[in-house]
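A.B. asks: Sharing a model that was predicted from the sequence below.
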Amino acid sequence: MGRGKVVLKRIENKINRQVTFSKRRGGLLKKAHELSVLCDVEVAAIVFSSSGRLFEFCSTPSSMLKMIARYRSLKNDESKATTSANETQNNYQEYLKLKAGVEYLEHSRNNLLGEDLQPLSINELEQLENQVEMSVKQIRSTKMQVMIDQQCDLNCKEQILQDANRNLRKKAQEALITVEAEPSQPAINDRTLQIGGSPVSNAFIPGWI
């Protein structure tokens, strides 16, 4: 009669659990030793009991720390390689999406320019025609709005110039009125001199030319 299949689950009895741990731990460390000897490989095994006691085996006992450091280094390299591979895959997927988007935009541009229309169906041509008509309406509307805005700017500039012109005319008229209101000054003869506060004709000065 064959032995039944052992169901792996936690042993509830503490004594039985401890005995099983001692036996299996010894068998595990023995198998690790046999593997290192038979296959000429580096093997390390670390076991902590439920009470926190450490049990370990290393094929080269003096290099347990070196083996752990080597393990960590390899795991880090593997993690970096996995991350790099994932990033490469994501970048490639993003590239494919961008490439498809660029091709679609180029195809749409060519259709709007009236090129590459042969592969399009009647429905697609009608949709393209409607799109072009809507674009033309939008362009005309925008053009009209720009012209209206420019006309408003020109009207504003014209009003500003007219106001400035009126102000200049007003100031010129005020200046003319002020000049006309001032009393006229007697003209001074070029050949008259002021000596001692009295005008003297050059005819009374000897040697006057």
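C.D. replies: Right, received. Where do you want to start?
A.B. asks: hey, let's count contacts and neighbours off CA atoms from now on
C.D. replies: Fine.
A.B. asks: In a strand, A45, correct?
C.D. replies: Yes: under DSSP: H, G, I helix; E, B strand; the rest coil, A45 falls within a strand.
A.B. asks: next up, a second structure to put side by side with the first:
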Amino acid sequence: MERSVARYRSEVGLPGTNDQRSRSLEFWRCEIEELRRTITKTEAQLRHFIGEDIAPLGLKELKQLERQLKTGVERIRSKKKRVISEHIKLLKSEQRALQEENARLQKRLHELPDANVSSRIPEPNACNAFHQQRIFLEGSHQ
């Protein structure tokens, strides 16, 4: 059956399967070449964006590149501001939570039945005074 179809195609002049394969192959060759050109062009643009290989560029291309870079910088700054703003909001929220916890703990401390408990918790200045007094006493014993 297959031979009959192939013979009919050749007699009538219809393209055979080999012609289809060659057309498909030619299509993919053209596609590959187009992709290579696109890659080369994109790589050149990337080099221009980082300031390399700009000597052959004319005034028009340099102005266009400058506009593109300005737009990119503006987008970066905008994103940076959003990220910083979100971070600040997060830090403020954490600060409020810590302040609330501190107030709650201080209230609990003052509500304890033993009044001497608060005197047992050294204040920062009390620690420094104790340390200085210890140094003084150690120095006078020598």
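C.D. replies: That came through, no problem. As the structure is a computational prediction, the values presented were derived from the model and not from experiment.
A.B. asks: Show me the helices in the second structure, by range?
C.D. replies: Ranges of helices within the second structure are 2-12, 17-49, 59-111, 116-120, 124-141, based on DSSP state H.
A.B. asks: quick one: the last one to chain centroid distance?
C.D. replies: It refers to helix 124-141 of the second structure. The chain centroid and the centroid of helix 124-141 of the second structure are separated by 51 Å under C-alpha atoms, centre = their mean, to the nearest Å.
A.B. asks: Just list the residues touching E56 of the first structure, thanks.
C.D. replies: 29, 44-47 (C-alpha atoms under 8 Å, 6 or more residues apart in numbering).
A.B. asks: returning to that earlier point: would you mind giving the helices of the second structure as a markdown table with mean neighbour count added?
C.D. replies: As requested, those are arranged in a markdown table below (neighbours: other C-alpha atoms under 10 Å):
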| stretch | mean neighbour count |
| --- | --- |
| helix 2-12 | 11 |
| helix 17-49 | 12 |
| helix 59-111 | 12 |
| helix 116-120 | 10 |
| helix 124-141 | 10 |
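A.B. asks: on that earlier part again, most widely separated two among the contacts of E56 of the first structure?
C.D. replies: A44 and V47 (10.3 Å; C-alpha to C-alpha).
A.B. asks: Show me which of those two is the more surrounded one.
C.D. replies: The residue with more neighbours, out of A44 of the first structure and V47, is A44; 19 against 14, by other C-alpha atoms under 10 Å.
A.B. asks: What does Q99 of the second structure correspond to in the first structure?
C.D. replies: Applying TM-score structural alignment, one finds that Q99 of the second structure aligns to Q162 in the first structure.
A.B. asks: Same question for K63 of the second structure.
C.D. replies: Using TM-score structural alignment, the equivalent of K63 of the second structure in the first structure is E126.
A.B. asks: and the gap between that match and N111 of the first structure?
C.D. replies: E126 of the first structure sits 12 Å away from N111 of the first structure, going by C-alpha to C-alpha, to the nearest Å.
A.B. asks: which neighbours do these two share?
C.D. replies: With C-alpha under 8 Å, 6+ apart, E126 of the first structure and N111 have no common neighbours.
A.B. asks: Under the alignment, what does L112 of the first structure map to in the second structure?
C.D. replies: Residue pairing (TM-score structural alignment): L112 of the first structure is matched to F49 of the second structure.
A.B. asks: what sits against its match?
C.D. replies: For F49 of the second structure, the contact set (C-alpha under 8 Å, 6+ apart) comprises 65, 69.
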